[in-house]
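mind folding the following:
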Amino acid sequence: MKKLALFSLLLAGFFTGSAQLERPKLVVGIVVDQMRWDYLYRYYDLYSDGGFKRMLSEGYSCGNTFINYLPSYTAVGHTSIFTGSVPAIHGIAGNSWIITKTGKSTYCTDDSTVQTVGAGGDAGKMSPRNLLATTITDELRLATNFQGKVVGVSLKDRASILPAGHNPTGAYWLDDPSGHFITSTYYKNELPGWVSSFNQQQLPEKLMSGQWKTLLPIDEYTQSTKDDAPWEGLLPAAKSPVFPYDLKAAYAKDKESLRETPFGNTLTLKFAEAAVAGEALGQDNVTDFLTINCASTDYSGHLVGPNAIEVEDVYLRLDKDLSEFFTYLDKKVGKGNYLVFLSADHGAAHAQGFMEHSKMPTGFITSLRSGLNKDLQQKFGVENLATSFSNEQVHFNQALTEAHNIDMDALKKETIDYLHLQPEISFVMDAANPGRSGVPEKIKEMIVNGYNKERSGAIKIVYNSGFLDSHYKTGTTHGSWYTYDTHIPLIFMGWKIPHGETNKTLHMTDIAPTIAALLHIQMPSGCIGDPITSITDQINGK
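Model prediction:
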């Protein structure tokens, strides 16, 4: 009996005390801004072995991953990836939104109670206070009693702040006038020494001191249109959209031009390396988390559209930069010690001019507000009831509707009836009453997921495929439910990740619960996604 009791104690000790919970030393979440899923394969033959190809050959690719809400915008995408949730819950209903009660426009990360740290001006008056749910980075901080460090990095404030969560070690973004990475007093009152040292290198000026030539001979860029298409926009100081570009002249004319070149991504990933070294990320037994947004892909895409040589070159150079970054992590943290995932916040439509030239469905969205307001005035006797069409939604002047005792159901019905007659519109839906609409279920669910009663318009509009806002006579944009905007890449690589792929339909909101499952921590508070079990089961030996 004594031997049996001793064996039982030893066995219990084996399961409870002898084995330590296994986690990666570092998680790196990379979000490539405006990266359509097809870019993984469109430029595949020209990629190096160490960037996108390495992720595909070593990692696990989820080939049918989609956004499951509307609108498909930057701030919403980053937030949904890291919360595993949707605007109805996490509250980030757009890059900006109109507050229903007041009619006031609010930028997603604006915070007038904080100050800029690291430069002059208001670019640092930002925080995550508008975010209503926790992130996977928040949950790591909570799970490790705030011992695990979290750092957010991007050229864009929103793409650094929202992924890093409510209480990170730091969040940093680029201030264009100074060329410095900055933060706000929400996080700390002065920049860490490693950030100041990085800023002193003046890398933006150095990166923009020469010419932007194609990485490869230009005749190898066979996946793009000719190097002077009429639907391409211009870099500052350029007379035509043609290589080579004078970067020094562009930067002298407009400091923001760095963002529209591939060298904005180079700067971001070099700063990410500095963050790994400066914060000693992945250097102990407590898991850390680094969030990175590569934003130049978005700025370049908006400028020239997906079919330009400029965009192809941006991706080839990003591939090279990612290869160097992964090599850095291999040496600094150790290959197999870090877990990385790569996805996108949204995709992009083809340029309208390109689509028209290619005989594809396309067109421009006309200004609809004035016509709608005339119709509503005839019906209700009140001017300017519709105040905005932002985020592909109709916002009403609540003060006017209340002052004139206008029935909201009647107002919405008249609006829907009017908009249904407009040729560029496919569907119109009362967002608060989806059951009354004839919208297909998939689109209806996306609208419901994206509808936040305090921050979204009452009526949701779905425009025709290929139709862009008339502002985009050149370049392109995003925001729709169509696959060109919502089909995004998703690849996991590194620590314990099996090699493989799945074509099962997955959603952006499945990323955070998958990371939570791999780390054995709580999912974010508003998470609606599911772990990707084709990954987790293999790791757990099921």
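
from here on, contacts and neighbour counts on C-alpha atoms
OK.

what sits against the residue nearest to the spatial centre of the chain?
The centroid of the chain falls nearest to Asp345 when counting by CA atoms, centre = their mean (2.9 Å). Contacts for Asp345 (CA atoms under 8 Å, 6 or more residues apart in numbering) come out as 31-35, 72-78, 81, 488.

narrow the residues you listed to those in helices?
Using DSSP state H to define helices, the subset of the contacts of Asp345 located there is 74-78, 81.

who wins on neighbours among the residues you listed?
In terms of neighbour count, Gly77 stands highest of these at 34 neighbours, by other CA atoms under 10 Å.

circling back to that earlier point, tell me the one of the contacts of Asp345 nearest Tyr221?
Taking CA to CA as the measure, Tyr221 lies nearest Met35 of the contacts of Asp345, at 18.1 Å.

re earlier: not counting sequence-adjacent ones, nearest residue to the residue nearest to the centre of the chain?
Excluding the flanking residues, the one nearest Asp345 by CA to CA, 6 or more residues apart in numbering is Gly77, at 4.2 Å.

and this one, so I can compare the two:
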Amino acid sequence: MKNVFLVGVLFFGWVTLQAQQKVKKEPFTKPKLVVGIVVDQMRYDYLVRFWDKYGEDGFKRMINEGYNCKNNHFNYIPTKTAAGHASVYTGTTPKTHGIISNDWYDKVEDRSVYCTEDATVACLGTKTDAGKMSPRRMLASTMTDQLKLATASKGKVIGISLKDRGSILPAGHAADGAYWFQGEDEGHWITSTYYMDKLPKWVERFNASNAAESYKKVWEPLYDLSTYTESIEDDNDFEKTFSGEDRPTFPHDLPKLWEKNGEFNLLKGVPFGNSLTTDFAEAAIEGEDLGKDAITDFLAVSFSATDYVGHRFGVSAKETEDTYLRLDKDLARLLSFLDKKVGKGEYTVFLTADHAAVEVPSYLKSMEIPGGNFHKKEFLDPLNKFLKATFGSDKLVKNFSNEQIFLDQEVIKSLGLSSTEVENAIVTEIKDYKHIAEAYTGTAMRNQEFTQGMASSLQMGYNYKRSGDVLVVLEPGYINSGSKKGTTHGTGYAYDTHTPLVFFGKGINHGETVKRTEIPDIANTICSLLGIAFPNGKSGEPIPEVID
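Below you'll find the model as predicted:
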């Protein structure tokens, strides 16, 4: 009887202890530092294609110790850099955050505007106008904004990228700083008075160190070029050259190419630009004392050189392969630095991309795979003739950009027409034009609900005030460019939407999934991990497998 009583007491004590432990468990995780990494123009298959050549401490470490979302996609059109960075960090799409592309035709200002331009601020660190930038055109809050709100601004937020838009949009509206690289004859990291009155001492020291100058050297393959078997021949007709080169082949002699390629701007188009970004990220961690206390800080880093290399050389180039093998080493270096400065297991990282890219269309054609070039003039000339014959004016189209037609509403009114009438006529007319797969009216985007296909992706990218009156979808493999060399991005096809998404570090489960995840899910997953409010325009959902 005593034994039964003793067992009962022990069991009751165990249950009580378990209940107490459950009560004590906090419903959030507090890493000392969150590091958001966006690799510009990274396709998911770059993880797989170059896997055997990656080291153990970069991409492989993140995947082997973290959580890999293998079927991650953008869910809107257009898949452009600014829209991508804004969507990653706002947890929503251009429909809500308003960054519909890198630049767009502004119907109110009657001109093309750039996503981060801001004439009301002054430049810091440059004698040019390249510092007149801010996040003011972004309409929604970011996860970095929400961290500032949740910590009463005690958590620091810093954004870093070679591109202004790659640092400004992720850092959000309330950031402590966003820095981008000014090339030409300067080679400095700069910012604007939106964030501060003068550059911090650590930035001034970094710029004075001439770190950028150290990368003015020959770009040779990291390994024997014959081992780059995942890529096509180095000497081919599908790649663009640097100014001053006869062929797009290794080695690329930066000192000789320097003046003809914008001096320090040249670093943006080679993998050394990513190494310089890593150098500056490490300097920021030390200079800002990121991850030094119990209040979570956030470092948003965008590696932009991959995009410039991709545009010039294409998806299957040996230069692209070399760039990712070098980026793998930069990632390993950054993670090792975080281990030492913040502490193993004390920080959280996610890695994704702002868009992917299509194979060079002329290369696709050489393989008998559909693809080619869409020419704006060949599209607009017959369209304007149709509009002249139908409505009596060939001045109805005011702007064509981002595969969107903007109509001249004043001309439409003067002819006694309605915008909807003209939009419908255009869609009916162009459905049989070469290389047009689909087209939709702005009226339909506003008044109908699309739940699947390209129409849904267009609608997720359609902003009521900023988007066009007719939206066009090109056939798969076609790009809006006259060049037969190099590649681009912007569509809703898988080659542009399928990007990596890897979570790693404190509070992150180990595993992988092939369940579809979407870009707006990232911010909401990180906010859930931290236990802070979602961005105010939230449309994505947390990924439960990543953080339970």
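
isn't the residue nearest to Asp345 of structure 1 right up against His346?
Yes - with contacts counted by CA atoms under 8 Å, Gly77 of structure 1 reaches His346, the gap being 6.5 Å.

any common contacting residues for the two?
Common contact partners of Gly77 of structure 1 and His346 (CA under 8 Å, 6+ apart): Ile67.

to which residue of structure 2 is His350 of structure 1 aligned?
Under the alignment by TM-score structural alignment, His350 of structure 1 pairs with Glu359 in structure 2.

and that match, helix, strand or coil?
At Glu359 of structure 2 the chain is in coil, as set by DSSP: H, G, I helix; E, B strand; the rest coil.

so how far is Ala86 of structure 2 from it?
Distance of Glu359 of structure 2 to Ala86 of structure 2, computed by CA to CA, to the nearest Å: 25 Å.

Leu235 of structure 1: what's it in contact with?
Neighbouring residues of Leu235 of structure 1 by CA under 8 Å, 6+ apart: 241, 250, 257, 260, 303.

same deal with Ala348 of structure 1?
Counting by CA under 8 Å, 6+ apart, Ala348 of structure 1 makes contact with 34-36, 301, 306, 476-479, 484-485.

can I get the buried part of the residues you listed as one PyMOL selection?
Per 16 or more other CA atoms under 10 Å, the buried members of those correspond to this PyMOL selection:
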select buried, resi 34+35+36+301+306+476+477+478+479+484+485
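
Arg158 of structure 1: which of the contacts of Ala348 of structure 1 is nearest?
Nearest to Arg158 of structure 1 out of the contacts of Ala348 of structure 1 is Gln34 (CA to CA; 14.5 Å).

tell me the counterpart of the closest one in structure 2.
Mapped onto structure 2 by TM-score structural alignment, Gln34 of structure 1 lines up with Gln41.

I'd guessed its match sits against Val309; true?
No - counting by CA under 8 Å, Gln41 of structure 2 sits too far from Val309 to count as a contact (9.3 Å).

shared with structure 2, which of the contacts of Leu235 of structure 1?
Shared contacts between this structure and structure 2 among the contacts of Leu235 of structure 1 (both residues aligned by TM-score structural alignment, their matches' CA atoms under 8 Å) comprise 241, 250.

taking the contacts of Leu235 of structure 1 one by one, which sit in helices?
Under the assignment DSSP H, these contribute 250, 303 to helices.

got a markdown table for the contacts of Leu235 of structure 1, with neighbour count too?
Formatted as a markdown table, the contacts of Leu235 of structure 1 follow (neighbours: other CA atoms under 10 Å):
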| residue | neighbour count |
| --- | --- |
| Pro241 | 21 |
| Ala250 | 20 |
| Ser257 | 23 |
| Glu260 | 25 |
| Leu303 | 25 |
